[in-house]
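1. Here you go, sequence then predicted model.
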Amino acid sequence: MRVHVALLMTAMLVAGCAGGPSRTKGDAVPQPSAPITASPTAGAFSPTDIAWLQLTAAMTQRLLPVLDLVPTHTTDPTWRRLAAQVQASTRADLNRSRDLLTRAGAPTTNPHEGHDMPGMITADELAVLRSASGKTFQRLLAAHLRAHLAQAVTIAAAEQRAGVHPDTTALATAVIRSGDGDLARLDELDRAPTPHAT
C-alpha cells in the first residue's frame, strides 16, 4: 500500500503541486483527504485512488473555463470541434471522478483549491486567454491544452499502475485513451494551416 501511494505521490510531485498559488514545486507532498478505509459498500478504495481522483477533478475544473471560451474567441471550425471533443470527454471524466469520490466517502471539497501546477491554468493565464482571439488565442489554447492533456495522461498512468479500485483504474485507462487521442488531434491541428482563424 505504501509503495502504491509513493508511486502516485511521486507523479504528483513531478506535477509540481504546491500549497499556494505559485508554480514552484512545493516541499509538501499532497495527501488524500479521504479516510483510508472506505465503507464496506464503497469498495476498496486506496489512498492512491482517492488522491488521483481528487487531482483529476481539480485539473478538469481548471480546464473547463478555458474550453468555454473557444466558441467566442475563434471562428475556426477545426479548433471549435477539437475543443468540443475535449470538453465532452473531460466533463464525462469529471462526473465519473465525482461519483467515485462520493462512493469512496471522500470530502466534497477540493483539496487542491488555490494550487497551481503543470496542467492547471492560472487565473492570470485565463485572463490573457479572455483578451485574445483568432490565431493568438489558438496558439495559447494549444499550449494550455497540451500541458493539461500530457499531465492528465501522466498521472492517470501512475494510477493505472498503482491504483487498486477497479472502477478507478478503469477511469484512468479511459483518461489515457482519450488524452492520447486528443494530443494526436492537437498535433495534427498544430501542423495544419488555419485559413479560417479570425
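-> Yes, it's here. Bear in mind that the values here come from a model prediction, so they are computed numbers and not experimental data. Residues are numbered from 1 along each chain as shown.

2. Please make it C-alpha for all contacts and neighbour counts, starting now.
-> Fine.

3. How much space separates the spatially most central residue of the chain from P77?
-> The residue lying closest to the centre of the chain (CA atoms, centre = their mean) is M59, at 3.6 Å. Distance, M59 to P77, by CA to CA, to the nearest Å: 26 Å.

4. And the helices in the protein?
-> 2-15, 47-73, 77-104, 123-131, 134-162, 166-191 (DSSP state H).

5. quick one on the thing from earlier: doesn't M120 make contact with the residue nearest to the centre of the chain?
-> Yes. Applying CA atoms under 8 Å, one finds M59 in contact with M120, separated by 5.6 Å.

6. any idea how far L183 lies from A152?
-> L183 is 11 Å from A152, by CA to CA.

7. go on, T122?
-> Separation of T122 from A152 (CA to CA): 16 Å.

8. Also A42?
-> From A42 across to A152, the span is 25 Å (CA to CA).

9. The two: who's more crowded?
-> A152 (25 against 15; other CA atoms under 10 Å).

10. residue contacts, that one?
-> 56, 59, 119, 175-176, 179 (CA atoms under 8 Å, 6 or more residues apart in numbering).

11. let's go with 10 Å and repeat that
-> 15, 52, 55-56, 59-60, 118-120, 146, 172, 175-176, 179-180 (CA atoms under 10 Å, 6 or more residues apart in numbering).

12. what's the most distant pair in these?
-> W52 and R146 (19.5 Å; CA to CA).

13. Use this one as the comparison:
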Amino acid sequence: MTKRSLIRRATAAAAAATGALVLAACGGNGNDSGAAHTGHNATTPSASASAPARQGEHNAADVTFAQGMIPHHQQAIEMADLAATRAESAEVKKLADEIKKAQDPEIKTLSGWLTSWGEQVPADGEGHSGHDMSGMMTAEEMKQLESSSGKAFDTAFLKLMVKHHEGAVAMAKSEQSEGAYQPAKDMAAAIITSQSAEIARMNALLDKS
C-alpha cells in the first residue's frame, strides 16, 4: 500500500507539474498572441485609415480655391465664347479657344473634388454674382464686352482677360501656400504657369494694337 501510495502521489505530482507547464505555456502563448494581436489591430486600422486620409486630406483653403475657381473659370469661358463671333484677330480667337480647352476640364475636376468632400458645387452661371473675387468681371464689364466687336472687342477682351488671369494666378498662389490637398496644389501650380504665359502673350498683343 505504501509503495502504491507513493507511486500514486508521484504520478499525481508529475501530472500536476505537466499540467502546470501546459497551462503556463498556453497562458504565455495567449498573452503573447493577444499582445501581438492587439498591437497588430492598433497598427493596421491606423495605417489603413491614414493612407486614404493622406490621399484625400483637404482643408478650408482647398474648398475656397475650388469654389472660387469654378465660377472664375466659367466666366473666362463665357468671355472666350464671345471671341468666336466678335473677335477680329486670329490670334485672339486662338487664345480664346485655348482658354476654353484648358479651363473646362479643370471645372469638371474641381467640381468632382467638392462633391467628394461633401461641399457645395457652384452652379453654372454663378460667375456674374462672384465679381467680388479677384479679377472677376462685373456685369457691366461683361455687357460692354458683349456689345463690342472687331478691334474694339480684341482690345477689350485682352485687357479684361489679363485682369481676369491675374486674379486666377493670385487665387492659385493662395492655394499653394495655404492648401493641403496635393492635387489642388498641383492644379494651382499649373494655373500659375499657363496663365502667366497667357498674360505675357496678351500683353504682347496689346502692345501691337
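-> Nice, I can see it. Since the model is a prediction, treat every value here as computed from it, not as a measurement.

14. What residue in the second structure is paired with the residue nearest to the centre of the first structure?
-> Using TM-score structural alignment as the criterion, M59 of the first structure maps onto H72 of the second structure.

15. Now do the same contact list for its match.
-> If a contact means CA under 10 Å, 6+ apart, then H72 of the second structure has 66, 103, 107, 126-128, 130-131, 133-137, 164-165, 167-168, 171 as its contacts.

16. next one: T193 of the second structure
-> T193 of the second structure sits next to 169, 187 when contact means CA under 10 Å, 6+ apart.

17. Give the aligned equivalent of it in the first structure.
-> So, by TM-score structural alignment, T193 of the second structure is matched to R177.

18. do the same with V63 of the second structure
-> V63 of the second structure maps onto I50 in the first structure, by TM-score structural alignment.

19. hang on, isn't its match packed against L101?
-> Yes. Between I50 of the first structure and L101 there is a contact at 6.9 Å, judged by CA atoms under 10 Å.

20. who has more neighbours, the two?
-> Comparing I50 of the first structure with L101 by other CA under 10 Å, the one with more neighbours is I50, at 27 against 23.

21. Contacts only, for the corresponding residue of the second structure for P71 of the first structure.
-> In the second structure, P71 of the first structure lines up with A84, judged by TM-score structural alignment. Contacts were defined as CA under 10 Å, 6+ apart; by that measure A84 of the second structure touches 90, 92-94, 96-97.

22. are any of those residues buried, and which?
-> Buried members of those, counted by 16 or more other CA atoms under 10 Å: 92-93, 96-97.

23. quick one: which of those residues is nearest N41 of the second structure?
-> If you rank these by distance to N41 of the second structure using CA to CA, D97 comes first, at 54.5 Å.

24. Chain neighbours aside, what residue packs nearest to the closest one?
-> Take D97 of the second structure and drop its neighbours on the chain: the residue closest to it by CA to CA, 6 or more residues apart in numbering is A80, 6.7 Å away.

25. so what's the one you found up against?
-> 74, 87, 92-100, 157, 161.

26. if we go to 7 Å?
-> 96-97, 100 (CA atoms under 7 Å, 6 or more residues apart in numbering).

27. And these, which is closest to T44 of the second structure?
-> Compare each of these with T44 of the second structure using CA to CA and the shortest gap goes to K100, at 45.5 Å.

28. W52 and R146 of the first structure: which is more packed in?
-> Remark: of W52 of the first structure and R146, W52 carries more neighbours, 28 against 18, as counted by other CA under 10 Å.

29. Could you measure from the more buried one over to P65 of the first structure?
-> In this structure, W52 of the first structure and P65 of the first structure are 21 Å apart, going by CA to CA.

30. D99 of the first structure too?
-> For D99 of the first structure, the distance to P65 of the first structure - CA to CA - is 21 Å.

31. Nearest residue to Q61 of the first structure in space, ignoring adjacent ones along the chain?
-> With sequence-adjacent residues excluded and distances taken as CA to CA, 6+ apart, Q61 of the first structure is closest to L94, at 7.9 Å.

32. What does that neighbour correspond to in the second structure?
-> Aligned partner of L94 of the first structure by TM-score structural alignment: I107.

33. again, but for R81 of the first structure
-> In the second structure, R81 of the first structure lands on K94 (TM-score structural alignment).
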